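> Have a look; sequence and predicted model below, questions after that.
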Amino acid sequence: MSGLIDLDVIAGAKATHKYARLSASKARVVLNLIRDEDLALARDRLRFCERGAAEVVSKVLESAVANATNNEQLDADELYVAECWADEGPVLKRWRPRARGRATRIFKQTSHITVIVAQLSPEELEMREARLAASGSQTAAAARAARVAASRATTDTGEADESAPDDADDIVATADEAAEAAIDDTGEAIAAEVDAADPNDEAASEADADGLVDDGARRADVATADVADPEEDVADPEERN
């Protein structure tokens, strides 16, 4: 996969960052880490690289991938870093003030960073699939599809859980309505039984009430008889003597 890539023959895309504010030698150290590597591996290496040039190179790589997916309609999972290099740019001359009115020159290096991504050949894709199958891992597309399926399953489960409390509330409300209806029916039955009471029982109740009234009257007469007349209690003094 080494060598210059002709984008007119091979499907791919290119991105260039001109006048990057770092030297070409520093950029080349990072570019050597991702050359001829799969896109996923190149991204991982740039993500964990501690050099400052890795951030700039990562932006150039993502720009090249965006050009390939948007302009060339290529699948990002089938891309690899075909070529990458850094050319020398113009030198920016600055002054550094020193003691006693002196100044020294500062030379700020710039560079032009270029990254080319291309599509893997069918043979290389088959080899990668076999390698992934042997290692038990999966491609980024398969992993993304699995995540989407898991997310949809979680969403469906959440909707079912949300509908369960509504069903429980409906069941409780139905039970309450049934209990209230049973209580109403019981009250109506009791009232009907009271209305349909035996007339003989009512007559007996009235007789008992009359008997109680007569008994009370007799007790009142006895109490009145026990109270003596005051004139009878006053005896003649001569009779007492």
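Structure's in. What do you need? Since the model is a prediction, treat every value here as computed from it, not as a measurement.
> contacts, neighbours, all on C-alpha from now
OK.
> Which helix or which strand is home to residue 17?
strand 12-20 (DSSP states H and E).
> other SSEs contacting that strand?
helix 53-71, strand 111-119 (3 or more C-alpha pairs under 8 Å, 6 or more residues apart in numbering; DSSP states H and E).
> what is the orientation angle of it with helix 53-71?
140 degrees (axes from the mean of the first three to the mean of the last three C-alpha atoms, to 10 degrees).
> structure B:
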Amino acid sequence: MADVFEVKAIARHIPMGTQKVRLVVNAVRGKGASEALDALRFMPQAAAEPVFKLIASAVANAEENYGLEMDELVVSEIWADEGPRHRKAPHGGRFAGRGRFRPIVRRSSHITVVLAEREAAQ
């Protein structure tokens, strides 16, 4: 069995909710790298831009470090995890019923992509 090249890239602390990022991530999983970049270029979601930049960075790493072509690469794994939450306290929030207070929570995401060679992925 030949060596399987896997190129991994991580984008951390993206100021966007994880659910919104996962909608975009699920659309490009399993596609070729050039096909995924073309699809992301025309998606209207705001999460498409950081995912596009991350896949482009992983492709550049593969070309520079391992000498792989973009046509040979496939998005074998891609996922989005929760990042840290920032609670805007003590003054940032909304008043709720029964004398309670609800803080505003700013969510973030960590996105990870793993590119593999087309022959090895199939």
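It's in. Note that the structure is predicted; figures quoted are calculated from it, not measured.
> Let me see the TM-score of these two.
For these two chains in superposition, a TM-score of 0.83 is obtained (TM-score structural alignment, normalised by the length of structure 2); 112 aligned residues with a C-alpha RMSD of 2.0 Å.
> Which stretch of structure 2 lines up against the strand holding residue 17 of structure 1?
Mapping strand 12-20 of structure 1 onto structure 2 (TM-score structural alignment) gives residues 6-14.
> buried sites along that stretch?
6-12, 14 (16 or more other C-alpha atoms under 10 Å).
> Mean distance of it to its aligned residues in structure 1, please.
Compared with structure 1 after fitting, stretch 6-14 of structure 2 has a mean deviation of 0.9 Å; criterion: mean C-alpha distance after the TM-score superposition for structure 1.
> what's next to that stretch, contact-wise?
The contact list for stretch 6-14 of structure 2 (C-alpha atoms under 8 Å, 6 or more residues apart in numbering) reads 50, 54-55, 57-58, 61-62, 83-84, 108-117.
> returning to what we had before: got the buried residues for the helix or strand just after the strand holding residue 17 of structure 1?
Next helix or strand after strand 12-20 of structure 1 toward the C-terminus (DSSP H and E): helix 24-34. Buried residues in helix 24-34 of structure 1, defined by neighbour count with 16+ other C-alpha under 10 Å: 24, 27-28, 30-31, 34.
> What segments of structure 1 are helices?
With DSSP state H as the criterion, structure 1 has helices at 24-34, 39-48, 53-71, 122-135, 140-195, 199-226, 230-233, 237-240.
> So which elements touch the third one?
For helix 53-71 of structure 1, the elements it packs on are strand 12-20, helix 24-34, helix 39-48, strand 111-119, judged by 3+ C-alpha pairs under 8 Å, 6+ apart.
> In structure 2, which residues correspond to the third one?
Read it as helix 39-48 of structure 1. Using TM-score structural alignment, the partner range for helix 39-48 of structure 1 is residues 33-42.
> in the matching stretch, what's buried?
Across stretch 33-42 of structure 2, burial judged by 16+ other C-alpha under 10 Å covers 33-34, 36-37, 39-40.
> The helices and strands packed on helix 53-71 of structure 1: which one's closest to residue 148 of structure 1?
Checking the helices and strands packed on helix 53-71 of structure 1 against residue 148 of structure 1 by C-alpha to C-alpha gives helix 39-48 as the closest, at 19.5 Å.
> Mind listing residues that contact the closest one?
Here helix 39-48 of structure 1 makes contact (C-alpha under 8 Å, 6+ apart) with 30, 33-35, 54-55, 57-58, 76-77, 79-81.
> And it against structure 2, how far off on average?
Averaged out, helix 39-48 of structure 1 is 1.1 Å away (mean C-alpha distance after the TM-score superposition for structure 1).
> quick one: that helix to strand 111-119, angle?
Put simply, helix 39-48 of structure 1 runs at 150 degrees to strand 111-119, going by the same axes, to 10 degrees.
> what's the angle from helix 39-48 of structure 1 to helix 140-195?
90 degrees.
> how about a markdown table for the buried residues of helix 24-34 of structure 1, with distance to residue 224 of structure 1 added?
Converted to a markdown table, those look like this (distance: C-alpha to C-alpha, whole Å):
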| residue | distance to residue 224 of structure 1 |
| --- | --- |
| 24 | 135 |
| 27 | 131 |
| 28 | 134 |
| 30 | 129 |
| 31 | 131 |
| 34 | 128 |
